[in-house]
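Engineer: Model the following, please.
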Amino acid sequence: MYGNYYHVPGRVTRQRVSMQQAQEIALDRVPGQIVHVDMELEHGVLVYEIFIMTSDNRLFEVEVLAKSGRILKVEEEDDVD
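Structural biologist: This is a model prediction of the structure:
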């Protein structure tokens, strides 16, 4: 009946940390240059995915919880394209 309609409940989409704040949090953990920022809904939780290139050309993904600013994951990417 609703086709491809996708509903996200209001309480899930509310965020307290801005994209700028999330980037600052990520750069505090992994210094470098931000090359890409995205926001994903993972298991009903909004997460900023921030990709940072370090000065030695290593690429890291830092996941920051949009609700609190807590870092969920720091992972070095193997495939740099």
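Engineer: C-alpha only now, for contacts and for neighbours.
Structural biologist: OK.
Engineer: I'd say Ile52 and Val30 touch.
Structural biologist: Yes: taking contacts as C-alpha atoms under 8 Å, Ile52 lies within contact range of Val30: 7.2 Å.
Engineer: If you count neighbours, what's buried in the lengthiest helix in the chain?
Structural biologist: Counting by DSSP state H, the longest helix found in the chain is helix 19-29. Residues of helix 19-29 classed as buried by neighbour count (16 or more other C-alpha atoms under 10 Å): Met19, Ala22, Gln23, Ile25, Ala26, Leu27.
Engineer: Could you also give me the structure for this next sequence, so I can compare it with the first?
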Amino acid sequence: MLTKLKRKEVIEMKKILMLIGGILLVGFIALGAVYAQQAGIAGSIKVSDREEAKFAEKAAISMDDAVNAALKQVPGKVLKVELENENGYLVYGVEIVKADKTIADVKIDAGNGKVLKIDTDQDNEREDHDNNNEKRER
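Structural biologist: Model prediction:
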């Protein structure tokens, strides 16, 4: 009788653990989908990495237009501008040093000039940038 009771308890415990595991799995899947949706940007010109040589031909706005759009959102000094494939879309990546010496990476849609995303680098990346500048000044 004692063994039957323990066996039932073990079975019940397994059921509860499987239920909890299933709930956690569904939660992680949903969280991953939400994160993927937020992290992605959608531009107006689709590209693949194989087309990198033709990026300049596909861009509907000039590099100057992209820089101006970026500087309207993030005032500062432009470090670098390049056409890039961001999640399958053609964008200008404009790196700007802001007044507080943080670096902003502004993604501009190469088709219509809209700002798609602004990322600000963290302090450790800023230190790397400062160290590189010191090396250049010497």
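Engineer: Do you know the score for how well these two fit?
Structural biologist: The TM-score (TM-score structural alignment, normalised by the length of structure 1) is 0.79; 73 aligned residues with a C-alpha RMSD of 1.7 Å.
Engineer: sorry, back to before: please identify which of Ile52 and Val30 of structure 1 sits among more neighbours.
Structural biologist: The neighbour count for Ile52 of structure 1 versus Val30, taken as other C-alpha atoms under 10 Å, is higher for Ile52 (25 against 19).
Engineer: which ones are touching the residue in structure 2 that the more buried one lines up against?
Structural biologist: Taking TM-score structural alignment, Ile52 of structure 1 has Ile96 as its aligned residue in structure 2. Contacts of Ile96 of structure 2 were listed using C-alpha atoms under 8 Å, 6 or more residues apart in numbering, and they are Leu71, Val74, Pro75, Gly76, Lys77, Val78, Leu79, Lys80, Ile103, Ala104, Asp105, Val106.
Engineer: filter those to the buried ones?
Structural biologist: Among the contacts of Ile96 of structure 2, those classed as buried by 16+ other C-alpha under 10 Å are Leu71, Val74, Gly76, Val78, Ile103, Ala104, Asp105, Val106.
Engineer: For Asn85 of structure 2, see how far away the last one is.
Structural biologist: To tie it back to what came earlier, the one meant is Val106 of structure 2. Counting by C-alpha to C-alpha, to the nearest Å, the separation of Val106 of structure 2 from Asn85 of structure 2 is 14 Å.
Engineer: All the strands of structure 2, residue numbers only.
Structural biologist: 77-86, 89-97, 103-109, 115-120 (DSSP state E).
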